[in-house]
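Student: missing the sequence, but the structure's below:
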């Protein structure tokens, strides 16, 4: 019988297999069926080398298991079906990220950095950030504290990051800081060379593929079921773009989102939005156009429509016959610009809004956002896996003047 090469033997065995196999299992079958002949002491290592390096024929499925590329397309086994599902979700995830609001993307990255182990992670102000979108500290072994400035670029595939962004980030950083650039696309060759340049501040690079892998690893933006099939986490990506909204057990909206203009400009943007509506420039089309023309980071109709639902969920506006109209509460707030009234109105319509404020007021110590998340999950009809909705509530409370952020955490006012 003519012996086969290790690669051809692996192809033959995997074609006949019902499940993905490990390099050791493939080698044992090949030897028992006398498909290969070897004098080496470690044929499993030789087989593994073929499986890991020939990515045109073989695909790694699960931990140490392999299947043929064509098999993963046909999904003849549960493991392959799971692999296909996860691959589809990865493709959908990168599309979701590329469509989401740039500011929300910064919060997504901040959440990822926290999960990785960064401390004191903060999204910077929208204006005057000098190219720095997020900051954080990475402590290694309790000994070294690496202060990091992070720039995020939500770019379409093919729109690669050039070396000028590396230079820009270095110019914005302080002496004791390190740089990190995260993009949904990739980096040009000169960017990769510049990031590794000697005698300059180190800048780490994370491209779109690495970003997706990290999001999956740390389960940010995705949820994992018992069988490890991933699905999109709507908590981070669904901005409630239609007129309906998900209500909690108290008939309040579960979601509150930012408005464009800057981290501490939510109220100002809200006031300008209500001004536009009160001036009868209030068709939905006009309001969408106003958002796009007024804010550089609002570039799509979908995103603008999402922002219109922010005051709707708050109980300040409604939609009627294709137009945006002020509610009774919206007219009252627009007339007086009373932040206490705004606080009470939002509290009446947004789940756990007033309660977070009361929680912070009743505490003798500042609370971390993670502690606030635990409080909300334990006391309300939610099971949030990320800090997104807690962070957005805290930012609105800061804008309204009900919460302050200190080095120790958040305090009620």
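Tutor: That came through, no problem. Everything numeric here is computed off the predicted structure, so don't read it as measured data.
Student: make it CA atoms for all contacts and neighbour counts henceforth
Tutor: OK.
Student: Which helix or strand contains the residue nearest the centre of the chain?
Tutor: The centroid of the chain falls nearest to residue 108 when counting by CA atoms, centre = their mean (3.1 Å). Residue 108 belongs to helix 102-116 when assigned by DSSP states H and E.
Student: And that helix, how far out from the chain middle?
Tutor: Remark: helix 102-116 is offset 5 Å from the chain centroid, using CA atoms, centre = their mean, to the nearest Å.
Student: Repeat that for stretch 246-265.
Tutor: That offset, for stretch 246-265, works out to 17 Å (CA atoms, centre = their mean).
Student: swap in stretch 372-380?
Tutor: 21 Å.
Student: Which positions in that stretch come out as buried?
Tutor: For stretch 372-380, a neighbour-count test (16 or more other CA atoms under 10 Å) marks 372, 373, 376 as buried.
Student: Which of those residues sits closest to residue 329?
Tutor: Nearest to residue 329, judged by CA to CA, of the buried residues of stretch 372-380 is residue 376 at 26.3 Å.
Student: Let me know whether the closest one touches residue 382 as I believe.
Tutor: Yes: using CA atoms under 8 Å, residue 376 is in contact with residue 382, at 7.4 Å.
Student: Return the set of buried residues in the helix holding residue 108.
Tutor: Neighbour counts over helix 102-116 (16+ other CA under 10 Å) mark 102-115 as buried.
Student: which other helices and strands contact that helix?
Tutor: Helix 102-116 sits against strand 118-123, strand 134-140, helix 388-400, with contacts defined as 3 or more CA pairs under 8 Å, 6 or more residues apart in numbering; DSSP states H and E.
Student: ok, and here's another one to check against it:
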């Protein structure tokens, strides 16, 4: 008696379509980036924000980067080169954790990838993280205006905050109302705070005694 490997037999039957019929089934792939905020009306705080869709190409939520509130620009200068050779998300996370040892959580590290996507500096496609043209330009020039423009044009509410501050100093409460007026409302002020920290980091806004003011265009680093 000759024993036949059952698994091999099934593979041969399937390969030659003997006694089997092929059927197509759709395969759905989870798009974590869209769910995290890209033109999809996320809240960025675990489900407590307003509903609705963002304008195409814009993000409702913005997060910090490792290193502290005033060092987001420096963090970008350290993070973006890690994507120069199109690593996998897992590979990028390992590099990020090596560059910032305080980032122990993989979930937190993936959140930082979403920040880079929201700003338009990287894309995540086909299992690879790639620099966009703007991302490559920032790596080469470290031009802070690229970050300012990304904040104004890709993050909902940032342009409105800057426009409001052109009229004078404002409190957090007044600026929170600006976001509410454009359809952004959360149970906490975290999203407003992160937007303001980003604007401070790129030299557009300064805070003093609970008041926020726009910095002169010709002196972006004034405190």
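Tutor: Received the coordinates, thanks. Because the structure is predicted, anything quoted here is derived from the model rather than measured.
Student: three-state assignment of residue 231 of structure 1?
Tutor: Classification of residue 231 of structure 1 using DSSP: H, G, I helix; E, B strand; the rest coil returns strand.
Student: That should have said residue 408 of structure 1, apologies.
Tutor: Going by three-state DSSP: residue 408 of structure 1 is coil.
Student: any chance you could map the helices in the stretch 251-400 of structure 1?
Tutor: 266-278, 284-294, 301-314, 328-336, 339-349, 353-361, 369-379, 388-400 (DSSP state H, counting those that start in this stretch).
Student: Make CSV out of those helices and add distance to residue 16 of structure 1.
Tutor: Output for the helices of the stretch 251-400 of structure 1, formatted as CSV (distance: least, CA to CA, whole Å):
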stretch, distance to residue 16 of structure 1
helix 266-278, 61
helix 284-294, 56
helix 301-314, 48
helix 328-336, 67
helix 339-349, 59
helix 353-361, 58
helix 369-379, 48
helix 388-400, 47
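Student: And those: which comes nearest residue 231 of structure 1?
Tutor: Among the helices of the stretch 251-400 of structure 1, the nearest to residue 231 of structure 1 by CA to CA is helix 388-400 (17.6 Å).
Student: and the helix or strand following the closest one, which stretch of structure 2?
Tutor: Downstream of helix 388-400 of structure 1, the first helix or strand assigned by DSSP H and E is strand 403-405. Mapping strand 403-405 of structure 1 onto structure 2 (TM-score structural alignment) gives residues 205-207.
Student: again, but for stretch 68-83 of structure 1
Tutor: Residue span in structure 2 matched to stretch 68-83 of structure 1, by TM-score structural alignment: none.
Student: about what we covered before: return the most buried member of the helices and strands packed on helix 102-116 of structure 1.
Tutor: helix 388-400 (a mean of 20; mean count of other CA atoms under 10 Å).
Student: Skip the chain neighbours and tell me the closest residue to residue 95 of structure 2.
Tutor: residue 82 (6.8 Å; CA to CA, 6 or more residues apart in numbering).
Student: contacting residues around that neighbour?
Tutor: By CA atoms under 8 Å, 6 or more residues apart in numbering, the contact set of residue 82 of structure 2 is 92, 95, 96.
Student: Residue in structure 1 paired with the last one?
Tutor: When you say that, I think you mean residue 96 of structure 2. Aligned partner of residue 96 of structure 2 by TM-score structural alignment: residue 291.
Student: how much space between the residue nearest to residue 95 of structure 2 and residue 89 of structure 2?
Tutor: Separation of residue 82 of structure 2 from residue 89 of structure 2 (CA to CA, to the nearest Å): 11 Å.
Student: And residue 46 of structure 2, by the same measure?
Tutor: Residue 46 of structure 2 is 23 Å from residue 89 of structure 2, where distance means CA to CA.
Student: and if you look at residue 109 of structure 2?
Tutor: Residue 109 of structure 2 sits 10 Å away from residue 89 of structure 2, going by CA to CA.
Student: Please say which of these two ends up with more neighbours.
Tutor: Taking neighbours as other CA atoms under 10 Å, residue 109 of structure 2 and residue 89 compare with residue 109 leading, 22 against 19.
Student: quick one: contacts for that one?
Tutor: 93, 96, 97, 103.
Student: Closest one to residue 78 of structure 2 out of the residues you listed, please.
Tutor: Of the contacts of residue 109 of structure 2, the one sitting nearest to residue 78 of structure 2 (CA to CA) turns out to be residue 96, at 8.9 Å.
Student: Now do the contacts for that closest one.
Tutor: Counted by CA under 8 Å, 6+ apart, residue 96 of structure 2 has contacts 79, 82, 103, 109.
Student: ok, so of the residues you listed, who is nearest residue 52 of structure 2?
Tutor: Closest approach to residue 52 of structure 2 among the contacts of residue 96 of structure 2 (CA to CA): residue 109, at 26.9 Å.
Student: aligned partner of the closest one in structure 1?
Tutor: Mapped onto structure 1 by TM-score structural alignment, residue 109 of structure 2 lines up with residue 304.
Student: how about the nearest residue to residue 203 of structure 1, chain neighbours excluded?
Tutor: Counting by CA to CA, 6+ apart, residue 179 is the residue found nearest to residue 203 of structure 1 once chain neighbours are left out, at 4.3 Å.
Student: Where in structure 2 does the helix or strand that neighbour falls within fall?
Tutor: Assessed by DSSP H and E, residue 179 of structure 1 sits inside strand 177-183. Per TM-score structural alignment, strand 177-183 of structure 1 has no counterpart in structure 2.
Student: Which elements pack onto the helix or strand that that strand is followed by?
Tutor: Remark: after strand 177-183 of structure 1, the chain's next helix or strand is helix 189-195, criterion DSSP H and E. Judged by 3+ CA pairs under 8 Å, 6+ apart, the packing partners of helix 189-195 of structure 1 are helix 163-172, strand 203-206.
Student: winner for burial among the ones you listed?
Tutor: For these, the highest mean count by mean count of other CA under 10 Å goes to strand 203-206, at a mean of 20.
Student: And the contacts of that strand?
Tutor: 166, 178, 179, 180, 181, 182, 183, 192, 195, 196.
Student: Can you get me a residue count around residue 70 of structure 1?
Tutor: A count of nearby residues for residue 70 of structure 1, using other CA under 10 Å, gives 12.
Student: List the buried residues for the helix or strand hosting it?
Tutor: Assessed by DSSP H and E, residue 70 of structure 1 sits inside helix 69-74. Buried residues in helix 69-74 of structure 1, defined by neighbour count with 16+ other CA under 10 Å: 71, 72.
Student: Kindly report the same for stretch 8-27 of structure 1.
Tutor: Result for stretch 8-27 of structure 1 [16+ other CA under 10 Å]: buried residues 9-11, 13-14, 19-24, 26-27.
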